[in-house]
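>>> prediction below, plus the sequence it came from.
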Amino acid sequence: MEATEKKASYFYVLLCKDDTLYGGYTTNLDRRLKEHNTGTGAKYTRPAYRRPVRMIYAESYVSRSEATKAEAAFKKLTRKNKEYYLKRNGVSIPFKDQLNRIINNTEESNDADTEEF
């Protein structure tokens, strides 16, 4: 029997046009970014004043559960703590200096890592 390859799950952060941060989960970063920018993504990014959005950070997880736990933990943070988390993970602040999407692999993540938020 041939082993099937699991799709990576991602927790990602968007910087919206109105300078707000949005955290989400996906298995396909490019597709999800396009959905957000066309207004078919999350309810939060549908209003035109929030678009275009830019993906400024992403983390790769081996399971959907871990990625959604990271997303939920991020969403509970204050703006200041979200910025601290992003800065700690290599995202330049102010965000206009951030040119590339950053992907951290967390293949051996555990619940303690998620709670660090």
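Sure, I can see it.

>>> hey, let's count contacts and neighbours off CA atoms from now on
Fine.

>>> where do the strands sit along this structure?
9-15, 21-26, 54-61, 103-105 (DSSP state E).

>>> from residue 26, how far off is the closest residue to residue 105 other than its chain neighbours?
Excluding its sequence neighbours, the residue lying closest to residue 105 (C-alpha to C-alpha, 6 or more residues apart in numbering) is residue 60, at 4.7 Å. Between residue 60 and residue 26 the distance, using C-alpha to C-alpha, to the nearest Å, works out to 10 Å.

>>> common neighbours of these two, please.
Residues touching both residue 60 and residue 26 (C-alpha atoms under 8 Å, 6 or more residues apart in numbering): 9-11.

>>> then this one, side by side with the first:
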Amino acid sequence: MKLSYVYILKCSDDSYYTGVTSNLNQRLFQHSSGFYKDCYTYKRRPVELVFKCEFTNITIAIDTEKQIKKWSRAKKEALINNDYDALPNLAKKSF
């Protein structure tokens, strides 16, 4: 069974980058070394892994990555800090 990972990196400019991969160690090396010059993290190094989650289904991993990318900074930080109880309230919009 091949695992896939959704991960969040904290960049040197205090922004977050969310990605998905089937080889987390290799992908982290690529981000850290600036392997891809067009990557979001290239000019925001060094980066720090602040969250990872394993999946056995790549489709679910990709869907989860897309979902997290749409989240607010506060909601991503709740996820990073394992504050799962806060996630539903952070999803609500104030009108």
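Perfect, I can see it now. Just so we're clear, the structure is a prediction, and the values are computed from it rather than from any experiment.

>>> and the TM-score between them?
Overlay of the two chains. TM-score (TM-score structural alignment, normalised by the length of the second structure): 0.79; 84 aligned residues with a C-alpha RMSD of 1.8 Å.

>>> give me whichever of the strands of the first structure is most buried.
Compared across those, strand 9-15 shows the largest average neighbour count, a mean of 24 (mean count of other C-alpha atoms under 10 Å).

>>> counterpart of the lengthiest helix in the first structure in the second structure, which residues?
The residue-count maximum for a helix in the first structure (DSSP state H) belongs to helix 64-75. Aligned by TM-score structural alignment, helix 64-75 of the first structure falls on residues 58-69 of the second structure.

>>> buried set for the matching stretch?
Applying a neighbour-count criterion of 16 or more other C-alpha atoms under 10 Å, one finds 58, 61-62, 64-65, 68 buried in stretch 58-69 of the second structure.

>>> ok, the residue nearest to residue 105 of the first structure - contacts?
8-11, 67, 103-107.

>>> now do 10 Å
Shown in contact with residue 60 of the first structure (C-alpha atoms under 10 Å, 6 or more residues apart in numbering): 8-12, 26-27, 66-67, 103-107, 109.

>>> from residue 103 of the first structure, how far off is it?
7 Å.

>>> now list whatever residues contact both of the two.
10-12.

>>> could you save those as CSV and add columns showing distance to residue 84 of the first structure?
Shown next, in CSV, are these (distance: C-alpha to C-alpha, whole Å):
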residue, distance to residue 84 of the first structure
10, 20
11, 17
12, 15
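
>>> much appreciated, bye for now.
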